[in-house]
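Asks: What follows is a predicted protein model with its sequence.
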Amino acid sequence: MNFLKTTVKDLHQDLIAKELSVSDLTKETFDNIKATDDRYEAFITLMEEQALGQAQNLDKNGIEEDQILAGIPFGIKDNMVTKDVQTTAASRILKDFKPVYSAAVLENLEQAGAIGVGKLNLDEFAMGSTTETSYYKQTKNAWDQTKIPGGSSGGSAVAVAAGQVPFALGSDTGGSIRQPAAFNGIVGLKPTYGRVSRWGLIAFASSLDQIGPLTRTVEDNALVLNAIAGYDARDQTSSKKTVPDFTAGLTGDVKGMKIAIPKEYFGKGVDPKVVEVVKAGIAQLEALGAKVEEVSLPHTKYGVAAYYILGSSEASSNLQRFDGIRYGFRAENVKTLEDLYVQTRTQGFGDEVKRRIMLGTYSLSAGSYDAYFKKAAQVRTLIANEFQNVFAQYDLIVAPTTPNIAYGFGENQDDPQVAYMNDALTIPVNLAGLPGMSINAGFVDGLPVGMQLIGNRFEEAKIYQAAYAFEQATRLFEKIPGGEN
């Protein structure tokens, strides 16, 4: 069983018709993961015992027609706490950590009957855009195993793109769902900030982090968001806004929809071949009846700098809890409490995490706060206001997801700034708290190119509407890694 040529709805119908049992589906999922993961290295931990037990209960009790996700296997980015299952955030400092509760999104999916099958690789503490900073594994791109999968949700994107699971959860702080979705040719949505509970997500930057789904098709993505979205009193940033049925607008019709094309997203630093593919995608939306006009978002160029100051500042605060005392890795042969802190963090954190902690601590220091953190926060406001001005006149913004296609391992390790710029087109969406999706727009040199659809706050439905129309017109989701494309 691999999931390259089926959808959640197809699997649901097979389960309802009893052409397939949940237990058989779950066993075959694990068989396929074990047969293929040496190639992709997407999973850190498998949850076989729990999953098979849940499957047996569903077979015993039956699945109702409206339980669309019941019995469907899925993968979990390993920065979402999972009760009694090793949860590492891909860091040595959390090796062998087993939480005593599960994240809100996992509670929601368990209630929907979906079956978590394993924890997926990521950049350590979600800090990175290549999944190369993981302490445990090096995940490979589903289309070309010599290329990076993107990050930080690289394991989640690859597991879906390679057909190991029908859907996976990722988290997005500055593009960490959309960028690996683009590099692997799948659908990845970062919901509006507050749309999905962050309770149980191991924090990187609390004002930017958001959990979202990665899937092969737009409809599958909408079905998953239906299950995980909603208010959670345990998350003080959770929105009480009503959650619509995100599948309701999947009509294929975008006639009259007004789409803005920001010229800054097509300029210097963006591969001309990527620009060509995305512009062809925009032309397809125009042919379907959308109205397309160019706009300007001039503060975009400051997004990366503002993001790394704000995100690193929040990270330096959030990661203070990892001290070697309460849980996780603890350094040995220490002499004092201070020595315990220093040695545990020195040995437990990787280079990229240390880099961001140092940058964040410096930005928050007494002599630097006004010069860096405060100015970055002001730039964030300018970027958010700029988006609102556009959305006063347009339904969506469409642009490339990334400046380039997936590149080889190690290419940018000596210059972190190059890797940082991979998120230049996705970061502004997080700074403004907006929803954004990457969908496959075509190929360059045999590798997928992501097209990004950005909506106003809590208007994911419009993104799904346009993405579905594009997907149905192009059928690009039918092109699969290693297949007859």
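Replies: Received, thanks.
Asks: make it CA atoms for all contacts and neighbour counts henceforth
Replies: Will do.
Asks: the strands in the stretch 51-200 of the chain, which residues?
Replies: 73-77, 115-120, 167-171, 187-190 (DSSP state E, counting those that start in this stretch).
Asks: Comparison target below:
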Amino acid sequence: MNFNETNITDLHNQLVNGEVSATELTKESFKQIKNTEDDVQAFLTLNEEAALKQAAALDQSGIQDDQILAGIPFATKDMISTKGLRTTAASKILKDFKPIYNATVIENLNHAGSINVGKTNLDEFAMGSSTENSGFKPTKNPWDLTRVPGGSSGGSAAAVAAGDVLAALGTDTGGSIRQPASFNGIVGMKPTYGRVSRWGVIAFASSFDQVGWLTKNVKDNALLMEAISGVDHHDMTSANRPVPHWAANLDQASVKGLKIAVPEEYVSDAIDEDVREVVQAALKHYESLGATIDTVSLPHTKYGVSAYYILASSEASSNLQRYDGIRYGFRADDFKNLEDVYVRTRTEGFGEEVKRRIMLGTFSLSAGFYDAYFNKAAKVRRLIADDFNKVFEDYDVIMGATDASTAFPFGDKITDPTKMYMNDVLTIPVNMAGLPAMSLPAGFSKKDGMPVGLQIIGKPFDEQTIYDAAYAFEQTTDFHKKNAKLGGQD
């Protein structure tokens, strides 16, 4: 079985009818992982024994019609706590850490009967856009092993694109689900901030982080998002709002009369020409389906990257203080005193990018610089949110390129942090405003044949309109049916 050739609904029907068992599906997932892992390097830890035990229990009890996710294998970004299963955030400082509890999203999926096959690689503490910053190994793009899979959820995206699993959990702080989804030709959804509990998710920047899914198609994404969404008393930032049946509503999906705004900043000359061509073709397709399209401006987009890296790094410098070599995680040897424990542990345990952001954040929060940097960045964040709010007064969704380029070669940007940071210029504003957004496969570059993603941004808690728009496009195109070289057809 190739998971790129099927979907959750079909597998669920086969499970209910006894045509396939949860054990067989789980074994197929591990078989595919072992076939691709030497090349792709998507996983940090496998959960084979526990996963097969869970699958056997499901087979014994039987899967009912209303258990749509039961027996479905998935992967988890190694930023999300899993009880008794190594959770590292791809950092040497947590290389042997095993949490004593599950994140809320994992508890929800366990309740649904989904089977976690393992933990996927990422940029250390989700700080990066290429998965080259992992403390253990770089993950490769299944479409072209010489190119990055994007980041920070690069391992999750690569696992889906390689056909290892139907879906993988990711986290999105500044584009870390959408950008790798674009680079790997799959669907990546970042929900509204507060839609999904962050409890048990290792914190990078708490006011930006949000959990979401990477999948092969839109309906699978909607089904899975329903399972992890909702208020959680463990997370005071989770929103007490009803969770719609997004997937069930897709049958009525139509974009006729949909009002689409296209920011000039998202289709400017700063976007590679081959990416712009794909995005413009996708927009014309929406017009042919009955949508109306107008060009608008989000004038403060150009300040997004600068403001984001001040704010997110400031939050990171605070969140990462807990890694001190005392309570849990890695502790350096040969220390002389308590201060030496702190310094040596953090020096040896953190990678260069994490250290860079801690220093940037600490500087931005320090006396004499708070007003000059952090306070100004917070004001820019409000202006960016206001830009979106103004556009949404007249339009249903905003569309444009997910990323300015296709997946780039290894080493192309890793030595230039500023160049790497600019890679997220089109995704960061969404996180600054706390909005939902998706990257949808929209075509392929004529220059290098790599996938290109279309970004669809919605109003707060209006994920349904995003799913509807994406589903209408997907059902009238075949880009989502194309598979990476290691995931199926060439």
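Replies: Structure's in. What do you need? Just so we're clear, the structure is a prediction, and the values are computed from it rather than from any experiment.
Asks: What would you report as the TM-score here?
Replies: The TM-score (TM-score structural alignment, normalised by the length of structure 1) is 0.99; 485 aligned residues with a CA RMSD of 0.8 Å.
Asks: coming back round to it: quick one, which of the strands of the stretch 51-200 of structure 1 is nearest to Gln67 of structure 1?
Replies: strand 115-120 (12.7 Å; CA to CA).
Asks: related to what we said a few turns ago, and among the strands of the stretch 51-200 of structure 1, the most buried is which?
Replies: strand 187-190 (a mean of 34; mean count of other CA atoms under 10 Å).
Asks: helix or strand right after it?
Replies: Remark: after strand 187-190 of structure 1, the chain's next helix or strand is strand 211-215, criterion DSSP states H and E.
Asks: Make JSON lines out of the strands of the stretch 51-200 of structure 1 and add distance to Ala89 of structure 1.
Replies: Below are those laid out as JSON lines (distance: least, CA to CA, whole Å):
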{"stretch": "strand 73-77", "distance to Ala89 of structure 1": "8"}
{"stretch": "strand 115-120", "distance to Ala89 of structure 1": "9"}
{"stretch": "strand 167-171", "distance to Ala89 of structure 1": "11"}
{"stretch": "strand 187-190", "distance to Ala89 of structure 1": "19"}
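Asks: closest to Gly442 of structure 1 out of those?
Replies: strand 187-190 (12.7 Å).
Asks: average offset between the closest one and structure 2?
Replies: Its aligned residues in structure 2 lie a mean 0.2 Å from strand 187-190 of structure 1 after superposition (mean CA distance after the TM-score superposition for structure 1).
Asks: Now do that strand: which elements does it pack against?
Replies: helix 178-184, strand 211-215, helix 218-228, strand 436-444 (3 or more CA pairs under 8 Å, 6 or more residues apart in numbering; DSSP states H and E).
Asks: right, so of the ones you listed, which gets closest to Val292 of structure 1?
Replies: strand 436-444 (16.8 Å).
Asks: Now that closest one: buried residues?
Replies: Using 16 or more other CA atoms under 10 Å as the test for burial, strand 436-444 of structure 1 gives Gly436, Met437, Ser438, Ile439, Asn440, Ala441, Gly442, Phe443.
Asks: Check which helices and strands it sits against.
Replies: Using 3+ CA pairs under 8 Å, 6+ apart, strand 436-444 of structure 1 sits against helix 178-184, strand 187-190, helix 272-287, strand 447-455, helix 460-474.
Asks: Repeat the analysis, applying 7 Å as the threshold.
Replies: Where contact means 3 or more CA pairs under 7 Å, 6 or more residues apart in numbering; DSSP states H and E, strand 436-444 of structure 1 is packed against helix 178-184, strand 187-190, helix 272-287, strand 447-455.
Asks: Out of the ones you listed, which gets nearest to Ser317 of structure 1?
Replies: The nearest among those, by CA to CA, is strand 187-190 at 23.6 Å.
Asks: Show me the contact partners of the closest one.
Replies: By CA atoms under 7 Å, 6 or more residues apart in numbering, the residues outside strand 187-190 of structure 1 that reach it are 172, 177-178, 181, 210-218, 435-440.
Asks: quick one on the thing from earlier: quick one: closest of the strands of the stretch 51-200 of structure 1 to Asn61 of structure 1.
Replies: Across the strands of the stretch 51-200 of structure 1, closest to Asn61 of structure 1 is strand 115-120 (CA to CA), at 14.9 Å.
Asks: PyMOL command to pick out the buried ones of the contacts of strand 187-190 of structure 1?
Replies: Selection of buried members from the contacts of strand 187-190 of structure 1 for PyMOL, criterion 16+ other CA under 10 Å:
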select buried, resi 172+177+178+181+210+211+212+213+214+215+216+217+218+435+436+437+438+439+440
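Asks: ok so, going back, columns distance to Gln164 of structure 1 on top of the helices and strands packed on strand 436-444 of structure 1, output as a markdown table?
Replies: Rendered in a markdown table, the data for those read as follows (distance: least, CA to CA, whole Å):
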| stretch | distance to Gln164 of structure 1 |
| --- | --- |
| helix 178-184 | 13 |
| strand 187-190 | 15 |
| helix 272-287 | 28 |
| strand 447-455 | 19 |
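Asks: How about the contacts made by Thr133 of structure 1?
Replies: Thr133 of structure 1 makes contact with Asp123, Glu124, Glu352, according to CA under 7 Å, 6+ apart.
Asks: residue in structure 2 matching the first one?
Replies: When you say that, I think you mean Asp123 of structure 1. When structure 2 is aligned by TM-score structural alignment, Asp123 of structure 1 is paired with Asp123.
Asks: so its match sits right up against Thr131, yeah?
Replies: Yes: in this structure, Asp123 of structure 2 is within contact of Thr131 by CA atoms under 7 Å, at 4.4 Å.
Asks: which residues do those two both contact?
Replies: Taking CA under 7 Å, 6+ apart as the contact rule, Asp123 of structure 2 and Thr131 both touch Gly151, Ser152.
Asks: Could you find the closest non-adjacent residue to Ala406 of structure 1?
Replies: Counting by CA to CA, 6 or more residues apart in numbering, Ala406 of structure 1 lies nearest to Phe183, which is 5.4 Å off, once chain neighbours are set aside.
Asks: Equivalent analysis for Asp220 of structure 1, please.
Replies: Asp220 of structure 1's closest residue in space is Val8 (CA to CA, 6+ apart), at 5.9 Å.
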